[in-house]
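Engineer: Sequence first, predicted model second:
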Amino acid sequence: MRSRRGRTLSEADLALWRQVARSVTPLPGRAPIEPEPMPVAPPIMPEEPQPAPGVALGRPPAPKPAPPPLAPLENRLRTQLRRGQQGVEAVIDLHGMRQDEAHLALRAFLRREQGRGTRLALVVTGKGAAGTALFGDERGVLRRVVPHWLRLPDLRPLVVGFEEAQQRHGGSGALYVRLRRAREAGP
């Protein structure tokens, strides 16, 4: 039996309808309503999947692995940075760049530094100039969006984690970014 909305009722729905229909007395001059028997549908056979060009038969394509989770800096590294025992290996300053320029520069910088084997980089976003916000403008846009960019899937394979820099490296206007080791090419 089909409902008014066009969907097929389940056996449980039909049993409930029958029970309700039996408990109701019809209006004078009307015959009692009996639900229509549900037609038996032929079993649905799954279609043979057609392989896409260049895909081997017999095996579904492997799902793309989820990007690894971000991790904060270790306490030891944070302490070494605070004491000046550990320095940053590379720095990029995004001051004065528009968002699209800064995003491209950041991506290129992180890929280049990962290829060089850099483990810790400093990304300077700036804090945003006080008193320069005009109607419709925001202060410190790069400061707000760079952490979002570092969480995106295109940069996650490069970034282990990040956090706000120590005051001597720029404080809230800069981020320490730990980079993953570059995967060596196979034989």
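Structural biologist: Perfect, thanks for sending it.
Engineer: use CA for all of it now, contacts and neighbours both
Structural biologist: Fine.
Engineer: where's V124 relative to P69, distance?
Structural biologist: Here the criterion is Cα to Cα, to the nearest Å. By it, V124 lies 23 Å from P69.
Engineer: The two: who's more crowded?
Structural biologist: Per other Cα atoms under 10 Å, whichever of V124 and P69 has more neighbours is V124, with 23 against 11.
Engineer: list the contacts for the more buried one?
Structural biologist: Residues counted as contacts of V124 (Cα atoms under 8 Å, 6 or more residues apart in numbering) are 91-95, 170, 173-175.
Engineer: Can you list the helices and strands that the longest helix seen in the chain packs against?
Structural biologist: For the chain, the helix reaching the highest residue count under DSSP state H is reported as helix 99-116. Judged by 3 or more Cα pairs under 8 Å, 6 or more residues apart in numbering; DSSP states H and E, helix 99-116 is in contact with strand 90-93, helix 141-151.
Engineer: Flag every buried residue along that helix.
Structural biologist: Using 16 or more other Cα atoms under 10 Å as the test for burial, helix 99-116 gives 102-103, 106, 109-111, 113-115.
Engineer: how about those, which pair is most distant?
Structural biologist: Longest distance between any two of those is 19.8 Å, between A102 and G115; criterion Cα to Cα.
Engineer: Which residue ranges of this structure form helices?
Structural biologist: With helices called from DSSP H, the chain shows them at 11-23, 75-83, 99-116, 141-151.
Engineer: Tell me which residues are up against the longest one.
Structural biologist: Applying Cα under 8 Å, 6+ apart, the set of residues contacting helix 99-116 from outside is 90, 92, 94, 142, 146, 149, 155, 158, 179-182.
Engineer: wait, what's in contact with A130?
Structural biologist: Counting by Cα under 8 Å, 6+ apart, A130 touches R139.
Engineer: From E138, how far off is it?
Structural biologist: Distance of A130 to E138, computed by Cα to Cα: 11 Å.
Engineer: Below is an additional structure, to be compared with the one above:
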Amino acid sequence: MAAKRRLTDDELALWQAVAKSVTPLKRKRVKKPPADKGIGGEDAPPPESKVAPAKAPPGKRPKVAKGPPPNPAPVVAAPKPAPLLTPTPIPGAMPGIDKRQGERFRRGQLPIEGKIDLHGRTQAEAHDALQHFIERAYKAGKRQLLVITGKGMTQSKSGILKTNVPRWLNEPAMRRLILAISQARPEHGGEGALYVLLKREK
């Protein structure tokens, strides 16, 4: 293999002169896609601001606009239930009746304008008969009535009616028409009868 030949002084000087006259080429930079471009070249939405909201200085609260207070809903009071009717009313404590009239009522001194005898009837028959009697008397404008139940005898119909009639008179259908009830005087049946005082028809 032939040995490499060395450059002569003239050749070396020529090469150095050529090398000095050559300008090096600049590298082309590859352009990157802009950061604000989305997929497909569409503009991406601007990034959300991460600046914290301004805080009110300590010791001071932000002012809130004051408007007129809302109108509260009107409170409707529930109607009071009618007091329970009892065969032994207290004079002066019967709503709708003054003390003098209440005393006369209890003593049987008011004229009796109607009477019903419930003897010998079943409870269902007695209940229906009593309700119809009260309603007819009210519509006719009558005031004091006499209801005969019979005295309380063990295992008798009279005893059952004596217990149930005051309860029936407190049922809404009849209670709305009645002012008061009271045990009758001996001459009108005593423990086996009741006075019933009706309201005036409106």
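Structural biologist: Happy to help now that I have it. Here the structure is a predicted model, which is why all the values come from computation and not from measurement.
Engineer: rewinding a little: just so I know, which of the helices of the first structure lies nearest Q166 of the first structure?
Structural biologist: helix 75-83 (6.6 Å).
Engineer: Average offset of the closest one relative to the second structure?
Structural biologist: Here helix 75-83 of the first structure, set against the second structure after superposition, deviates by a mean of 5.3 Å using mean Cα distance after the TM-score superposition for the first structure.
Engineer: Distance to K64 of the first structure added to the helices of the first structure, as TSV?
Structural biologist: Below are the helices of the first structure laid out as TSV (distance: least, Cα to Cα, whole Å):
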stretch	distance to K64 of the first structure
helix 11-23	40
helix 75-83	32
helix 99-116	20
helix 141-151	17
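Engineer: just so I know, which of these lies nearest P65 of the first structure?
Structural biologist: Proximity to P65 of the first structure (Cα to Cα) singles out helix 141-151 among the helices of the first structure, at 15.6 Å.
Engineer: any idea of the angle that closest one forms with helix 99-116?
Structural biologist: 50 degrees (axes from the mean of the first three to the mean of the last three Cα atoms, to 10 degrees).
Engineer: Comparing helix 141-151 of the first structure with the second structure, how large is the average distance?
Structural biologist: Helix 141-151 of the first structure sits 0.4 Å off on average (mean Cα distance after the TM-score superposition for the first structure).
Engineer: and that helix, which stretch of the second structure?
Structural biologist: Helix 141-151 of the first structure corresponds to residues 160-170 in the second structure, going by TM-score structural alignment.
Engineer: quick one: contacts of the matching stretch?
Structural biologist: So stretch 160-170 of the second structure is in contact with 84-87, 118, 123, 126-127, 149-152, 174-175, 192-193, going by Cα under 8 Å, 6+ apart.
Engineer: what residues are up against A182 of the first structure?
Structural biologist: Contacts of A182 of the first structure by Cα under 8 Å, 6+ apart are 114-115, 117.
Engineer: Mind doing that once more with 6 Å?
Structural biologist: 114-115 (Cα atoms under 6 Å, 6 or more residues apart in numbering).
Engineer: quick one: what's aligned to it in the second structure?
Structural biologist: Under TM-score structural alignment, A182 of the first structure pairs with E201 in the second structure.
Engineer: how far away is that match from T154 of the second structure?
Structural biologist: 39 Å.
Engineer: Which parts of the second structure are strands?
Structural biologist: Secondary structure of the second structure (DSSP state E): strands at 114-117, 144-148, 178-183, 193-198.
Engineer: Alignment lookup: V124 of the first structure to the second structure.
Structural biologist: Using TM-score structural alignment, the partner of V124 of the first structure in the second structure is I148.
Engineer: Give the closest residue to A71 of the first structure in space, chain neighbours not counted.
Structural biologist: Nearest non-adjacent residue to A71 of the first structure, counting by Cα to Cα, 6 or more residues apart in numbering: G161, 4.7 Å away.
Engineer: give the contact list for the one you found.
Structural biologist: 70-72, 178.
Engineer: 7 Å instead, please
Structural biologist: By Cα atoms under 7 Å, 6 or more residues apart in numbering, the contact list for G161 of the first structure reads 70-73, 177-178.
Engineer: What lines up with it in the second structure?
Structural biologist: By TM-score structural alignment, G161 of the first structure lines up with A180.
Engineer: distance of A184 of the second structure from R107 of the second structure?
Structural biologist: In terms of Cα to Cα, A184 of the second structure sits 8 Å off from R107 of the second structure.
Engineer: And for I116 of the second structure?
Structural biologist: I116 of the second structure sits 19 Å away from R107 of the second structure, going by Cα to Cα.
Engineer: Burial check on the aligned residue in the first structure for K115 of the second structure, number of neighbours?
Structural biologist: For K115 of the second structure, the aligned residue in the first structure is V91 (criterion: TM-score structural alignment). By other Cα under 10 Å, the residues close to V91 of the first structure number 17.
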